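turn this into a model:
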Amino acid sequence: MSDLAKMIGSEDETPQDLEKMIPLLPSPMVQLIGKQASARPNVDNIVCFCRLAASDLNRPQNGRALHHRCVLIMNLKTAATVCVDDRNIPLNPGEALLVFPFQFHDYSAPESEDLLWFFVTFDIEDVSDLERFRYSPFVLSPNLERLAHDLIQAYLLPGNDDLSVAVFRLMLERIRLVEPIVRTEGTQPAPSTLLSRVNQMALSSREMPSAKEMAATVGISESHLRARFRESCGISLGRHLRQLRLEKACGMLRLGTSRISEIAENCGFTSVYTFSRAFAHAYGMSPSEYRRIGNPPTPSTDS
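Okay, the predicted model is just below:
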């Protein structure tokens, strides 16, 4: 590390006082040409909340959480295990974890009932530059904790939506500077389940496979797959796949520019009419209305 970098302070250290930082700035040769922003993926629609008790972690109660949004989890107090897809990831105080779109996640083995966990869910166009954090926690530096404080402060004040999003975008830039924790113990695959195998098949390809294609991949008949899925998950395979398709469509509608007909095809619907009818039944509005509003109510649980 250079002397200048040591003087400024690393990502894990508290920055120097402003009076000490200002003299470090160079005198620009050309004052009209400076640092240029890179084309980062669009981030929007952030939701901040907390969990203060371990018994409140697993919500919804009926099944593991699944949605088209990213989730940032910041642990300030009490270690627990975050179960993401088929991996058990220990998350200790002073650490954070990113859960990516369509990753099932729940929580286990909290060390105590008393928690202090901060969550941010958000929409993002492209997660490719964050992929190294998939299944890997990272340390909450003083800079990240300070930005979390500023984000909560902006979020709690009415009319500060633009500031809240701007602060969170800055937080993501800080996260991109840190390195994931390399942990050789404790992060191991959990037993593969039928639910996780179905989700991996459904979301690993551009187009949703049919139940018949999934059954062939698993090596059982379609009727056996449907029966086993309902027995193990408590819901029908068709209803679960419809939820996956609709969640995928929500993400494409919010942040993408594809035509609704293209989205219907990419999400496994046979026609725009079928897609629009299923979407309206689940969310109470058409896909085009959702694209304008971007915040539908919770989808219907009717089978």
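
please count neighbours and contacts with C-alpha atoms only from this point.
Noted.

and Pro297, how far is that from Ala54?
Counting by CA to CA, to the nearest Å, the gap from Pro297 to Ala54 is 26 Å.

no wait, Ser300
27 Å.

so which of the two has more stuff around it?
Ala54 (20 against 13; other CA atoms under 10 Å).

quick check, the more buried one in contact with Asp114.
Yes. Counting by CA atoms under 8 Å, Asp114 is a contact partner of Ala54 at 6.5 Å.

checking Asp150 next. Helix, strand or coil?
helix (DSSP: H, G, I helix; E, B strand; the rest coil).

want to put them side by side, so please do this one too:
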Amino acid sequence: MRQLSDFHAQIPLRINEPENLYSGLCASDRVLVDNVLMFQRLTRSALSQNLLGNRMHHRYVLTYVIEGAGRVLLDGTAIALKEGDALLVAPYQYHDYRETDVEQLRWLFITFEVLKGGGFLSGLRDRLLRLDEVSRDLLLALVDIWQNKSSEHVRGAEILPTLERLLLRLRCGGQVSRASSLSSGEPVDEWVSQVEELILKSVYEDWSLEEVARRANVSLRYLRSRFEKVLGVAPSEYRANYQLHTAMLLMRDSRLSLSQVAERSGFSSLPVFSRFVKRRSGLAPSQLRQSLLKGAFEFSFSSSNHDLSM
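Got it, this is the predicted structure:
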């Protein structure tokens, strides 16, 4: 009973009743995450797998350096990470893991999807993150839950709110600083972000790249040159990767037909979609879906200059 008494002694004697019993604390932009994965890279070669598919995807990636400093090319800017640093990569944000100081290393990766509150995380984009004591405790809790032998349902029920707390702590209470450039590459700017939005919108509006350039008030040549200089990828390739990742995400829903997947990925017909998927992944759409549902698909994006309807 002594322990219970000590606990009760920590509760304030007076907690005032609110004026309105139906209006409490809310967070309209709170982050809700789903589909969390966690893994480590232990060698330089494993870290710098040179697949475009590893560098552009629809998920958030929280990277934490345990051992072995290195560099990440993020939207055309090289960012130095040392032990204890963290970095959040947003969906479809172009990133590439560059040279590290040693062959043996330990980089922790937490990847996840966001159901709500992606705008709240924008404050962590392009920032170096230093975890404070609370954040480190939350990170350790995430690792413990992930390594736990409990059922996936139990682990999921614990890991999702814990990750949300960590992201909230990083956004509101962590040590955040603008990532410094280590290259002559042009850092991300508002213009590039607007063009990214236009390119993604073009998928569903059936705009050509010329139309994207017109809406951005620049020439097609300038758009291609500046976009590739900043992001390290051509606009047509950026769009193609977005469409393929969107299709792959939709294919995981077995209730959708391939025709529905094609339409929602921005393709005018199933034959056009089929040729695109075959060209980009090496598999027919039905084969790709089967591999995705089995969780056994690994692919390399084609780098050839095909017509991507741009």
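
so which residues of the stretch 1-150 of structure 1 form helices?
Counting by DSSP state H, counting those that start in this stretch, the stretch 1-150 of structure 1 has helices at residues 3-8, 18-21, 142-156.

of all these, which one is nearest Val43 of structure 1?
helix 142-156 (14.4 Å; CA to CA).

buried residues, the helix or strand following that closest one. List them.
Next in sequence after helix 142-156 of structure 1, counting helices and strands by DSSP states H and E, comes helix 161-177. Going by neighbour count (16 or more other CA atoms under 10 Å), the buried part of helix 161-177 of structure 1 is 163-169, 171-172, 175.

adding distance to Gln243 of structure 1, write those residues out as CSV.
As requested, the buried residues of helix 161-177 of structure 1 are exported to CSV (distance: CA to CA, whole Å):
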residue, distance to Gln243 of structure 1
Leu163, 33
Ser164, 30
Val165, 28
Ala166, 31
Val167, 32
Phe168, 28
Arg169, 29
Met171, 31
Leu172, 29
Ile175, 31
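
after the helix or strand where Leu225 of structure 1 lies, next one along is what?
Secondary structure from DSSP H and E places Leu225 of structure 1 in helix 222-233. The C-terminal neighbour of helix 222-233 of structure 1 among helices and strands, as given by DSSP H and E, is helix 237-255.

what angle separates that next one from helix 222-233?
Here the directions of helix 237-255 of structure 1 and helix 222-233 differ by 80 degrees (axes from the mean of the first three to the mean of the last three CA atoms, to 10 degrees).

and helix 237-255 of structure 1, what does it pack onto?
strand 114-124, helix 222-233, helix 260-266, helix 287-293 (3 or more CA pairs under 8 Å, 6 or more residues apart in numbering; DSSP states H and E).

what's the closest of these to Cys250 of structure 1?
helix 287-293 (8.0 Å).

and the aligned partner of Phe120 of structure 2 in structure 1, how many neighbours?
Here Phe120 of structure 2 is matched to Asp129 in structure 1, going by TM-score structural alignment. By other CA under 10 Å, 10 other residues sit near Asp129 of structure 1.

ok, Asp129 of structure 1 to Gln200 of structure 1 distance?
Taken as CA to CA, the span from Asp129 of structure 1 to Gln200 of structure 1 is 21 Å.

I'd like the distance between the spatially closest residue to Arg206 of structure 1 that is not a sequence neighbour and Thr217 of structure 1.
Nearest residue to Arg206 of structure 1 in three dimensions, chain neighbours excluded: Asn266, at 6.4 Å (CA to CA, 6 or more residues apart in numbering). Relative to Thr217 of structure 1, Asn266 of structure 1 is positioned 20 Å away (CA to CA).

please say which of the two ends up with more neighbours.
Asn266 (18 against 13).

my read: the more buried one touches Met208, true?
Yes. Counting by CA under 8 Å, Asn266 of structure 1 touches Met208, with 7.2 Å between them.

map Leu172 of structure 1 across to structure 2 for me.
So, by TM-score structural alignment, Leu172 of structure 1 is matched to Leu167.

picking that back up, for the match of Phe120 of structure 2, give me its contacts.
Asp129 of structure 1 makes contact with Arg176, according to CA atoms under 8 Å, 6 or more residues apart in numbering.

picking that back up, export the helices and strands packed on helix 237-255 of structure 1 to JSON lines and tack on distance to Ala148 of structure 1?
Converted to JSON lines, these look like this (distance: least, CA to CA, whole Å):
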{"stretch": "strand 114-124", "distance to Ala148 of structure 1": "9"}
{"stretch": "helix 222-233", "distance to Ala148 of structure 1": "36"}
{"stretch": "helix 260-266", "distance to Ala148 of structure 1": "35"}
{"stretch": "helix 287-293", "distance to Ala148 of structure 1": "27"}
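
among the ones you listed, which is nearest Ser136 of structure 1?
strand 114-124 (16.5 Å).

how near is the residue positioned nearest the centre of structure 2 to Arg275 of structure 2?
Geometric centre of structure 2, nearest residue: Tyr60, 2.0 Å, by CA atoms, centre = their mean. Computed as CA to CA, the Tyr60 of structure 2 to Arg275 of structure 2 distance reads 29 Å.

I'd say the residue nearest to the centre of structure 2 and Leu87 touch.
No. Taking contacts as CA under 8 Å, Tyr60 of structure 2 lies outside contact range of Leu87: 10.5 Å.

residue in structure 1 paired with Arg98 of structure 2?
Aligned partner of Arg98 of structure 2 by TM-score structural alignment: Ser108.

what is the neighbour count of the closest residue to its match other than its chain neighbours?
Nearest non-adjacent residue to Ser108 of structure 1, counting by CA to CA, 6+ apart: Thr81, 5.1 Å away. Residues within reach of Thr81 of structure 1, counting by other CA under 10 Å, total 19.

contact partners for the aligned residue in structure 2 for Thr81 of structure 1?
Alignment note: Thr81 of structure 1 maps to Arg71 in structure 2; criterion TM-score structural alignment. Contacts were defined as CA under 8 Å, 6+ apart; by that measure Arg71 of structure 2 touches 78-81, 97-100.
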